[in-house]
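Participant: Provide a 3D model corresponding to the input given below.
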Amino acid sequence: MNLPLGFTDNAADALPLHVVTRAEFAAWQATLPAPIAAWVAAQQFDASPGTLLTLPGLEGGLGGAVLGIGDPLDPYSYGHAPFGLPIRAWRVAGARDAAATAALQLGWGLGSYRFSRYRQPLRAPAQLLIEPGHGETFDLLAASLRVRDLINTPTEHMGPEQLQEIAQEIAQRHGAQFDAVVGDELLAQNFPAIHAVGRASHRAPRLLRLSWGDSAHPHVVLVGKGVCFDTGGLDLKPADGMRNMKKDMGGAAHAIALAELVMARKLPLRITLLVPAVENAVGPDAFRPGEVIATRQGISVEIDNTDAEGRVVLCDALTHAGELSPALVLDFATLTGAARIALGPDLPALYSNDDALALAWLDAGMHQRDPLWRMPLWRPYLRYLTSAIADIANGGPSKMAGSVTAALYLERFVPAGLPWAHLDVYSWNDSDRPGRPAGGEAQGLRAVYALLKARAGI
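Facilitator: Below you'll find the predicted structure:
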């Protein structure tokens, strides 16, 4: 089998790796041969989280290593190992339960990742000897790395057409149905808001659609914002705000990876994936502030700001999702800087019109060590989206509650009574941390997969 980077199934010459928390350290040190215990003491090693120490062999050379960790069930507790240890095979010493083993394997894989399309990493990661029962863990890892790769790829190689090619390849591999509504066909099939945002680009806007599963199973629609680059449109972003806007399709990356994961694990669900894929460009045909655009639902939208384009493409997709009468709609989007101001880069903002759904996702996030935070759909703030000439505006002059008002805008296009949740994700690491290299990042993905497993009765 083809193993992920950082793993091996060859046990020959694999050295022992001791995984120890600070609370376990004294008891572990007491089991060591006297010379090794003296070496550990001389290094003043105490198994603090994020530390490691190589151990000498009794007859010279390298005899093993010890990894200091925090929460054993947090994959990122192990993220420092692959590039901190010498490049060779390592086997975990001692017994570990299944949950801790899965966290270790997932964290090792996340820590081994480097985006290598355009240059080779400076070194290879150390390799972990795999243990039985890694199938689901490796599928989760693949989904997380799919998100990272999609986001990290620059826009010239990850525009709407490339996103379509990837989604189509995934559909073919898993026996799913796939189609795309491209260019002016969006107008013919009544997706005018998607067309309006993407029409200025030399790359045609499109709606990607994938369908998979048995009609007898619960139907879940996954929607992902696929703005492959966001200049801000005529309300042009400043240079620092535009610098990383290849990541503005991070919501689509999450939705695509989640669909692929559900299909790979063959969950008893019926899924539909909807990705409005556009580039918000500046050009002669760019949509303009003050214009009123049509939407699939028939709600007229005044454009207050062309940089609030994500909610505009999503509203047509969410309307279409509602037309399918699913049991559940989940959308993912790099939607607002306001969510980052409120919660920082690591906590995605969760909005939902269904308390049970929101609590289930939050609970899954805690159990999976993949946290998110619920924010309020405070409907009185719809006043910030008032238009004098249209049914609603896509923004307004106030800077108050920007993430909340964006979510309220989306909710306007979700049928009443249909359980829906929206995740406003940053999808990015601003700097290198163990297990989290700078660049694209999956957030809330493991949590939502656990949520869907529970919905499927698994």
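
Participant: only C-alpha atoms from now on, for both contacts and neighbour counts.
Facilitator: OK.

Participant: count the neighbours of the closest residue in space to residue 201 that isn't next to it in sequence for me.
Facilitator: Excluding its sequence neighbours, the residue lying closest to residue 201 (CA to CA, 6 or more residues apart in numbering) is residue 281, at 5.3 Å. Residue 281 has 24 neighbouring residues, counting by other CA atoms under 10 Å.

Participant: check contacts around residue 281.
Facilitator: Neighbouring residues of residue 281 by CA atoms under 8 Å, 6 or more residues apart in numbering: 198, 200, 201, 229, 230, 231, 232, 233.

Participant: next: residue 450.
Facilitator: Contacts of residue 450 (CA under 8 Å, 6+ apart): 364, 368.

Participant: would it count as being in a helix?
Facilitator: Yes. Membership of residue 450 in a helix is supported by DSSP: H, G, I helix; E, B strand; the rest coil.

Participant: alongside the first, I'd like the structure of this one:
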Amino acid sequence: MPSSCFVADHSAPTPVDLVPASAVEAYLEAHSEYAATVLRSEGFAAKAGELVRLPDMTGNLSRIVFGVGDNKDALCVAKLSASLKEGVYRFDYIPEDCDPQMLAVAWADGAYKFDRYLSKKHTPPQLVIADEAALEIATNFADAIHLLRDLVNTPAQDMTPEILAGQVADLAEEFGADLTVTAGDDLVEANFPLVHAVGRAAADAPRVIELSWGNADHPKLALVGKGITYDTGGLDIKTGGYMRLMKKDMGGSAHAIALARLVMSFKLPVRLKLVVPAAENAIGAGAFRPGDVLSSRKGLTVEIDNTDAEGRLVLADALVRAQEEGDPDLLIDFATLTGAARVALGPEVAPFYTPSDDVANAIAAAAEKAGDPAWRMPLWEPYYEMLSSPIADMKNSASGPMGGSITAALFLKKFVETENWVHWDVWAWRNAKYGNSEGAAAQGLRAMFGVLSARYKA
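Facilitator: Below is the predicted model of the structure:
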């Protein structure tokens, strides 16, 4: 089923012209004197996000004219689809250097609304994509990104570890993948001690969710996503302001799940392994404590310096598990791991870490092509000293406030055996933009899939 924001055909779609600022005069000269007069009277200069509903001589809507400014924002068109009423539209005029695939992604971005709890449901504007192959590509991206945003936007009351496991189960059923879920005290028996410790105080039991798909002879691709469905901070409790958005602390798992969906929907020739450690970092009689020393799946011991540094704990066990069925050709993890990443790069640029220059260069190129901003951060090994403990192999949190995203990545690196590893420290959120209110957003997803498509020749 095509995404509801796209349609293969329509008898009378409303035409839409996308005009860059550099071509506005040429655009006006190419149209009727009447149209040019109306646009000039509106002061249309094709600034990014500028929209004019152009009437015909009888006053009825003739076409939509939308400015894309310098045409450098890949998601600029999201403001267009966010602004349009229910109806069917087609692109009549687009700049020569626009990628139709990215235009479709941007359209889907703006057309999305999280309306689960609204009495009045949203009917998105639909874009005509007549080419069957292009429609399938647009639909695959829209479905994956909308799934990601739905997962992150859903309040923790309706996105528990059990429910998150159900979402992965639905994905496994859709694509014929294998699914294994280990939950509760079985995690101890199965040697996931860190996942169990983080989630054991919650009413909904922690669990490790594993999905496997594809031919075992193909290159192994391992995806891991932090699935903390709500983060109180544990006994090192967050203040109210910092806790307010912690429904999104499973945003890493949402990214990994969405990327798995893209891999399967595009049928990449890989052996896919998705591992999601899901837990709620709750406060209760069984909560782990500052000063506790915990074992890990790898055998390394961890002294708990701060219970609010729990995401790296569950990821540690999951990363080890993701490497146990043979060395992966590529190991990728996504996590809403640190506020330090936001301080360093702000809300829109997604930092990533990798020991491999080749992988880093591939991500940089894919991010540029997709308009999905990303920046490589250093795995600065002298900072390991900040994680040293006198009574355990390491601490889970650095001894000072500086370099918090780097030290978190270094912690994870202790549990990784391959050079072809990428760690994304994403926000999974967006402030109000493109005509929509704040909410979940994909970060690094399109860039990372661009790498996978090139690497595995999709």
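
Participant: next step: the contacts of residue 281 of structure 1 restricted to helices.
Facilitator: Applying DSSP state H to the contacts of residue 281 of structure 1, the entries found in helices are residue 198.

Participant: quick check, nearest of the contacts of residue 281 of structure 1 to residue 418 of structure 1?
Facilitator: residue 198 (28.2 Å; CA to CA).

Participant: now the contacts of residue 281 of structure 1 as JSON lines including distance to residue 151 of structure 1?
Facilitator: Output for the contacts of residue 281 of structure 1, formatted as JSON lines (distance: CA to CA, whole Å):
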{"residue": "198", "distance to residue 151 of structure 1": "19"}
{"residue": "200", "distance to residue 151 of structure 1": "22"}
{"residue": "201", "distance to residue 151 of structure 1": "20"}
{"residue": "229", "distance to residue 151 of structure 1": "11"}
{"residue": "230", "distance to residue 151 of structure 1": "13"}
{"residue": "231", "distance to residue 151 of structure 1": "16"}
{"residue": "232", "distance to residue 151 of structure 1": "18"}
{"residue": "233", "distance to residue 151 of structure 1": "20"}
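
Participant: which of the contacts of residue 281 of structure 1 lies closest to residue 157 of structure 1?
Facilitator: Distances from residue 157 of structure 1 to these, taken by CA to CA, are shortest for residue 229, at 11.3 Å.

Participant: which residue lines up with that closest one in structure 2?
Facilitator: In structure 2, residue 229 of structure 1 lines up with residue 230, judged by TM-score structural alignment.

Participant: tell me the counterpart of residue 341 of structure 1 in structure 2.
Facilitator: Structural correspondence for residue 341 of structure 1 with respect to structure 2 (TM-score structural alignment): residue 343.

Participant: residue 67 of structure 2: what secondary structure?
Facilitator: Three-state call for residue 67 of structure 2 (three-state DSSP): strand.

Participant: after the lengthiest helix in structure 1, which helix or strand is next?
Facilitator: What stands out as the longest helix in structure 1, according to DSSP H, is helix 135-152. Heading C-terminal from helix 135-152 of structure 1, the first helix or strand you meet, by DSSP states H and E, is helix 160-173.

Participant: what are the buried residues along that following helix?
Facilitator: By neighbour count on 16 or more other CA atoms under 10 Å, the buried set for helix 160-173 of structure 1 is 160, 161, 162, 163, 164, 167, 168, 170, 171.

Participant: same thing with stretch 31-51 of structure 1?
Facilitator: Buried-residue list, stretch 31-51 of structure 1, by 16+ other CA under 10 Å: 36, 40, 45, 46, 47, 48, 49, 50, 51.

Participant: spit out the contact partners of residue 348 of structure 1.
Facilitator: Applying CA under 8 Å, 6+ apart, the residues contacting residue 348 of structure 1 are 339, 371, 372, 373, 423, 424, 425, 426, 443, 444.

Participant: please repeat the previous calculation with a cut-off of 7 Å.
Facilitator: The contact partners of residue 348 of structure 1, taken as CA atoms under 7 Å, 6 or more residues apart in numbering, are 372, 373, 423, 424, 425, 426, 443.

Participant: nearest to residue 304 of structure 1 among the residues you listed?
Facilitator: Using CA to CA, residue 424 comes nearest to residue 304 of structure 1 of those, at 20.6 Å.

Participant: report how many residues lie close to that closest one.
Facilitator: Neighbourhood size, residue 424 of structure 1 [other CA under 10 Å]: 29.

Participant: repeat for the one 10 residues further on
Facilitator: Under the neighbour criterion other CA under 10 Å, residue 434 of structure 1 is assigned a count of 19.

Participant: how near is it to residue 44 of structure 1?
Facilitator: Taking CA to CA, to the nearest Å as the measure, residue 434 of structure 1 and residue 44 of structure 1 are separated by 22 Å.

Participant: mind listing the strands for the stretch 1-150 of structure 2?
Facilitator: Remark: strands assigned in the stretch 1-150 of structure 2 by DSSP state E, counting those that start in this stretch are 6-7, 14-20, 51-55, 61-69, 88-93, 126-128.

Participant: dump the ones you listed to TSV, plus mean neighbour count.
Facilitator: Formatted as TSV, those follow (neighbours: other CA atoms under 10 Å):
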stretch	mean neighbour count
strand 6-7	22
strand 14-20	21
strand 51-55	18
strand 61-69	21
strand 88-93	18
strand 126-128	24
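
Participant: so which of the contacts of residue 281 of structure 1 comes closest to residue 209 of structure 1?
Facilitator: residue 198 (17.2 Å).

Participant: enumerate every residue touching the closest one.
Facilitator: By CA under 7 Å, 6+ apart, the residues touching residue 198 of structure 1 are 204, 205, 278, 279, 280.

Participant: identify, from those residues, the entry nearest to residue 398 of structure 1.
Facilitator: residue 280 (23.0 Å).

Participant: which residue in structure 2 lines up with residue 400 of structure 1?
Facilitator: Residue 400 of structure 1 maps onto residue 402 in structure 2, by TM-score structural alignment.

Participant: that's a strand at its match, yeah?
Facilitator: No. Checked against three-state DSSP, residue 402 of structure 2 lies outside a strand; its state is coil.

Participant: ok, it to residue 340 of structure 2 distance?
Facilitator: 8 Å.

Participant: again with residue 89 of structure 2
Facilitator: 42 Å.

Participant: the strands in the stretch 301-450 of structure 1, which residues?
Facilitator: Going by DSSP E, counting those that start in this stretch, the stretch 301-450 of structure 1 shows strands at 301-302, 328-333, 349-352, 373-374, 392-393, 420-424, 428-429, 439-440.

Participant: export the ones you listed to a markdown table and tack on distance to residue 72 of structure 1?
Facilitator: Shown next, in a markdown table, are the strands of the stretch 301-450 of structure 1 (distance: least, CA to CA, whole Å):
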| stretch | distance to residue 72 of structure 1 |
| --- | --- |
| strand 301-302 | 49 |
| strand 328-333 | 29 |
| strand 349-352 | 26 |
| strand 373-374 | 22 |
| strand 392-393 | 47 |
| strand 420-424 | 27 |
| strand 428-429 | 23 |
| strand 439-440 | 25 |
